[in-house]
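Asks: my questions are about this predicted structure, shown below with the sequence.
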Amino acid sequence: MPRKSEKVSESEKLPRIGEEVVVQLQSALASAEADFGADDAPTFGLTPRMTAALEELSLKAEKASAGFTNIVTALAIKAARPDVDVRYHQSQIQSQTPNPAGFNFRGLSENFVYPWLSQNDFQGAKSGWQTRTLERPKPYRMEYDENILDIKDSFLAMYDELEEFDADPVEALRYIAYRQIQFRAAKQITIAEPKTSDITLIMSMLEAHFMYEYTAKGASRLPVLAFHAIYSVLVKELQRFKGKVLKPLEQHSAADSQTGALGDIEVSNENGSIFEALEIKHGMQITAKVLEDVKRKVMDKSVSRYYVLTTHSARIDSALNEELRQIQARFGCQVILNGVLPSLFYYFRLLAEPAEFFPAYARLLKEDKAISFQHREMWNRIAVG
């Protein structure tokens, strides 16, 4: 640690500040992904002027990528360090403000912000200061006289709102991230569809996909999609499911109590009653309380089998076996407790051609609203190898 009398160089400051900036970017992304997966359109605590400025900058992010990266950098710095006047973006002009940053923004833009934008498949340039009109040693005040193409008004309005009218940089970042997620989702997304029928390889791919430590929400949805995909093949092949119908998935945000669903996966009889259901738990141990919930769901239904499957690594408690026998004796429903991965392995062994699973899984990964870019990108990385 430097002594108080020692001056910390800018190169020493940047890694620490960069970490703070990335934390703000990741937080905005997580919030925006939750907004994107919700049923209702999000609201943002921003003035109409700030909203209009951010919207224009977002719409023109591809054409004016340097300007877009510039404002993302400034917003992230402001969110991390609220006291800094981000209009003063270069060290050489920061003596003009009582709230200097103490560093140039360009380094953060190139080494932290652009890599984050690129990693998430968002628009952006390698630097928010790569054009002469943006790198002038002048503060980004309303009288800034450089020609910033056709985003000048919105660019300067954003800075003005931020510093003169106390616009919330966290909300602004969330807005930017939300719009980028929307633009990204509108692109044609290609999801890998492996052709292998090697069950061991398939299982290793799925385990890696389920268990990766994502920053985005929605990982608990992945096993649900996998089981729906494999059931879409099973119902066509197995005699047990002759005349049965695999029901479409409910939205991830919808609770069973609201939809009336018995489980995450449901196979129905021709008359619409539920024949078989699966409830998928992500990282949750199966306990007696879980079985109590199952009893309430099946007590007035004619369900043949009800699976409760979990990604939790703990063994199923044998003390629950007596409760399982009681449920079958009283309600005629066979309740099966197991791990997600062992169950998938068993189902793959029943398929004539395990590779038929992949098109269904890819389609669900592409279409399901709870699935983020990070989940899709990770699947492609795993599948391609």
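Replies: Thanks, I have the structure now. Residues are numbered from 1 along each chain as shown.
Asks: going by C-alpha atoms from here, please, whenever you check contacts or count neighbours.
Replies: OK.
Asks: and Arg363, what does it touch?
Replies: Shown in contact with Arg363 (C-alpha atoms under 8 Å, 6 or more residues apart in numbering): Ile191.
Asks: can you verify my assumption that His209 contacts Arg376?
Replies: No - His209 lies out of contact with Arg376 (C-alpha atoms under 8 Å); the separation is 9.4 Å.
Asks: and stretch 42-55, end to end?
Replies: 14 Å (C-alpha to C-alpha, to the nearest Å).
Asks: show me where the chain has strands.
Replies: Per DSSP state E, the chain carries strands over the ranges 245-246, 265-268, 274-281, 305-310, 334-339.
Asks: hang on, the earlier thing: tell me which of His209 and Arg376 has more neighbours.
Replies: Between His209 and Arg376, counted using other C-alpha atoms under 10 Å, His209 has the larger neighbour count: 22 against 19.
Asks: contact partners for that one?
Replies: Leu222, His375, Met378, Trp379, Ile382.
Asks: as CSV, these with neighbour count and distance to Lys301 would be great.
Replies: Below are these laid out as CSV (neighbours: other C-alpha atoms under 10 Å; distance: C-alpha to C-alpha, whole Å):
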residue, neighbour count, distance to Lys301
Leu222, 23, 28
His375, 22, 36
Met378, 16, 39
Trp379, 22, 37
Ile382, 15, 40
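Asks: list just the nearest of those to Ala74.
Replies: His375 (28.2 Å; C-alpha to C-alpha).
Asks: tell me how far that closest one lies from Thr310.
Replies: 19 Å.
Asks: want to compare, so here's the second one:
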Amino acid sequence: MKYNEKEKHLRVFINKSEYHSDNNCIEEFKEGVVSNEAKMRIKHVKEIFQNGFLNQLICDLRENKIVADIEKVSVTAQNSLNELVDSLTSQVGRALIGLSVMQLCVKSIVPKQNVRLHKGSSNRGSFSWVEGISMRTLDKNFVTPALRKYDLLRLNADGFMMTRSLAENYPYTYLYKANLRGARDQWLNLVEELEKEKTEPIESLKYLLSKLLNAASEFNDKTNDLIEMAQKKCKKFAEKNAVITLVEKHSESSDYAARLLEISMHSLMQAAVSTGAFGDVEVKPLSQMRSANKKHGNIGDIELLENNDIIESWDAKYGKGYLREEIEEAVEKLENHNYVETIGFVTTAAIDRTKEINKRIEEIENLYSVNFQVLTFSAWVSQIYKRCLSSNFTNEKDLSCKWVQIYCEYLGQKRREQAPIDEPCLDWVISLIQILKDI
């Protein structure tokens, strides 16, 4: 039977393999003892691991000292990593996630190392690729200990590479035939993205570790504590100003106050819409941090949709009082949004050059028939409350408690469809627990 040479296939020779992908690209993998160049790469990788590379990265992410730059993680890689973590159960998926962490680490440390080649040895009696790397050694000594230490994956102490299905003498390609449990296709998609240099390894690694941190048992326990505490102290938040004080104090306690401003605004809008006071609209899910507005079709951070069209948009601007440039950028986006009625900016700073801004807003409103507003955070909250209370669908106490509840659930990853927050939230949850304790 003839085969189609344009289809993906693997050619296996006595001393090498050739991977033919469907775009006529051929990758050659020579078998034999590792080359001197490979030995140098392996030595460097081990040294970086020994210096605490993975442990330090996890700690910095937990403490929100660093975050993943989402723009440098390809959409395919994001989807693959999301599905890898979502597929994790107590019985399946752990090995592929552990392997993905290791491959991302290796690529981050030595981009030239091919992470398809999981065996490398100087022993002529053992199977090895000339440019391979012993992933089993790296796993047992560095990767599994770190993942176990921070409870990111519940792995056997001997490591995930002890899984026989990951040890076949074939490169990790779409044609790897071993029976793998978990998100096999997603893992192989990630490998392809890495080897074709379509995604940034270190940012992809941060992204994956962030998702694992948010799924860890410690995080879940703290989240449950937070939500329970918020429910018990609901009476403390019977008034709008009490919640404003809470979220402002929480925001100011973090190095990522701007992101918490977006989350607090989005959670209030979600609470407001859930009352029915705004009619038949929905809140567009919160965008990931650093997602480009133009790329995602956004006008602002918090948007109301009617029949999938943006009708109202609010952009959070932490600590910025002069917003002329932001207003002009919003005007440029109007040509792609024909149904928008209100565009607003919400700032935590005093509004600067009000006369100039008001004059420009009046010009824009006359040209486009769109209501432009620039408000302080407290004024915006008051406006949302007024709209809700005037409808008689809710009262100040119920709306305030609902806002606090949703804010806590957002941070606790309990509403990922509405707020897919991929920054590590543990530090935020812990700090909010402490603030609630003091109230």
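Replies: Thanks, I have it. Only a predicted model underlies this, so the values are computations on that prediction, with no experimental measurement involved.
Asks: between the strands of the first structure, which gets nearest to Ala185 of the first structure?
Replies: strand 265-268 (25.5 Å).
Asks: so which bit of the second structure is that closest one matched to?
Replies: In the comparison with the second structure, strand 265-268 of the first structure aligns to the range 302-305 (TM-score structural alignment).
Asks: all helices of the stretch 101-250 of the first structure, in order?
Replies: 105-108, 114-119, 132-135, 152-164, 169-186, 199-211, 221-237 (DSSP state H, counting those that start in this stretch).
Asks: closest to Ala34 of the first structure out of the ones you listed?
Replies: With C-alpha to C-alpha, the closest approach to Ala34 of the first structure among the helices of the stretch 101-250 of the first structure belongs to helix 169-186: 9.2 Å.
Asks: the closest one versus helix 152-164: what angle between them?
Replies: 140 degrees (axes from the mean of the first three to the mean of the last three C-alpha atoms, to 10 degrees).
Asks: circling back to that earlier point, closest to Gln119 of the first structure among the contacts of His209 of the first structure?
Replies: Met378 (11.5 Å).
Asks: that closest one pairs with which position in the second structure?
Replies: Looks like Met378 of the first structure aligns to Ser431 there (TM-score structural alignment).
Asks: for that match, give me its contacts.
Replies: Contacts of Ser431 of the second structure (C-alpha under 8 Å, 6+ apart): His250, Ser253.
Asks: 10 Å instead, please
Replies: Shown in contact with Ser431 of the second structure (C-alpha atoms under 10 Å, 6 or more residues apart in numbering): Leu226, Lys249, His250, Ser251, Ser253, Ser254, Lys437.
Asks: against Ala157 of the second structure, how distant is it?
Replies: With C-alpha to C-alpha as the criterion, Ser431 of the second structure and Ala157 of the second structure are 32 Å apart.
Asks: what is the burial count for Glu37 of the second structure?
Replies: By other C-alpha under 10 Å, neighbour count at Glu37 of the second structure equals 12.
Asks: which position in the first structure aligns with it?
Replies: So, by TM-score structural alignment, Glu37 of the second structure is left unmatched.
Asks: Glu37 of the second structure sits in which helix or strand?
Replies: helix 36-50 (DSSP states H and E).
Asks: elements contacting that helix?
Replies: helix 53-62, helix 94-109, helix 135-138 (3 or more C-alpha pairs under 10 Å, 6 or more residues apart in numbering; DSSP states H and E).
Asks: got these as TSV, with distance to Thr245 of the second structure columns?
Replies: Shown next, in TSV, are these (distance: least, C-alpha to C-alpha, whole Å):
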stretch	distance to Thr245 of the second structure
helix 53-62	25
helix 94-109	40
helix 135-138	48
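Asks: most tightly packed of those?
Replies: Of those, the one with the most neighbours on average (mean count of other C-alpha atoms under 10 Å) is helix 94-109, at a mean of 22.
Asks: tell me how far that helix lies from the chain's centre.
Replies: The gap between where helix 94-109 of the second structure is centred and where its chain is centred comes out at 17 Å by C-alpha atoms, centre = their mean, to the nearest Å.
Asks: and if you look at stretch 210-226 of the second structure?
Replies: Here stretch 210-226 of the second structure is found 15 Å from its chain centre; the criterion is C-alpha atoms, centre = their mean.
Asks: kindly report the same for stretch 49-57 of the second structure.
Replies: Computed by C-alpha atoms, centre = their mean, the chain-centroid distance of stretch 49-57 of the second structure equals 21 Å.
Asks: contacts for it?
Replies: So stretch 49-57 of the second structure is contacted by 43-48, 58, 60, 62, 65-66, 101-102, 105-106, 109, 138, 141-143, 145-147, 149-150, 202, 205-206, 209 (C-alpha under 10 Å, 6+ apart).
Asks: how about 8 Å then?
Replies: Contacts of stretch 49-57 of the second structure (C-alpha under 8 Å, 6+ apart): Cys105, Phe142, Val143, Ala146, Lys206.
Asks: ok, which pair from these is furthest apart?
Replies: Spatially, the most separated pair among the contacts of stretch 49-57 of the second structure is Phe142 and Lys206, at 16.8 Å (C-alpha to C-alpha).
Asks: give me the more crowded residue out of those two.
Replies: Lys206 (27 against 19).
Asks: distance of that one relative to Gln270 of the second structure?
Replies: With C-alpha to C-alpha as the criterion, Lys206 of the second structure and Gln270 of the second structure are 29 Å apart.
Asks: just Ile357 of the second structure next, same as before
Replies: When Ile357 of the second structure is compared with Gln270 of the second structure (using C-alpha to C-alpha), they lie 29 Å apart.
Asks: of these two, which one has the most company?
Replies: Shown here are Ile357 of the second structure and Gln270; by other C-alpha under 10 Å, Gln270 has more neighbours (22 against 18).
Asks: surely that one and Lys284 touch.
Replies: No - Gln270 of the second structure is beyond contact range of Lys284, at 9.3 Å (criterion: C-alpha under 8 Å).
Asks: so which of the strands of the first structure is nearest Lys289 of the first structure?
Replies: By C-alpha to C-alpha (comparing all of these), the closest turns out to be strand 305-310, at 12.2 Å.
Asks: show me what that closest one is packed up against.
Replies: Counting by 3 or more C-alpha pairs under 8 Å, 6 or more residues apart in numbering; DSSP states H and E, the packing neighbours recorded for strand 305-310 of the first structure are strand 274-281, strand 334-339, helix 340-350.
Asks: deepest in the core, which of those is it.
Replies: The most buried one of these (mean count of other C-alpha under 10 Å) is strand 274-281, showing a mean of 22.
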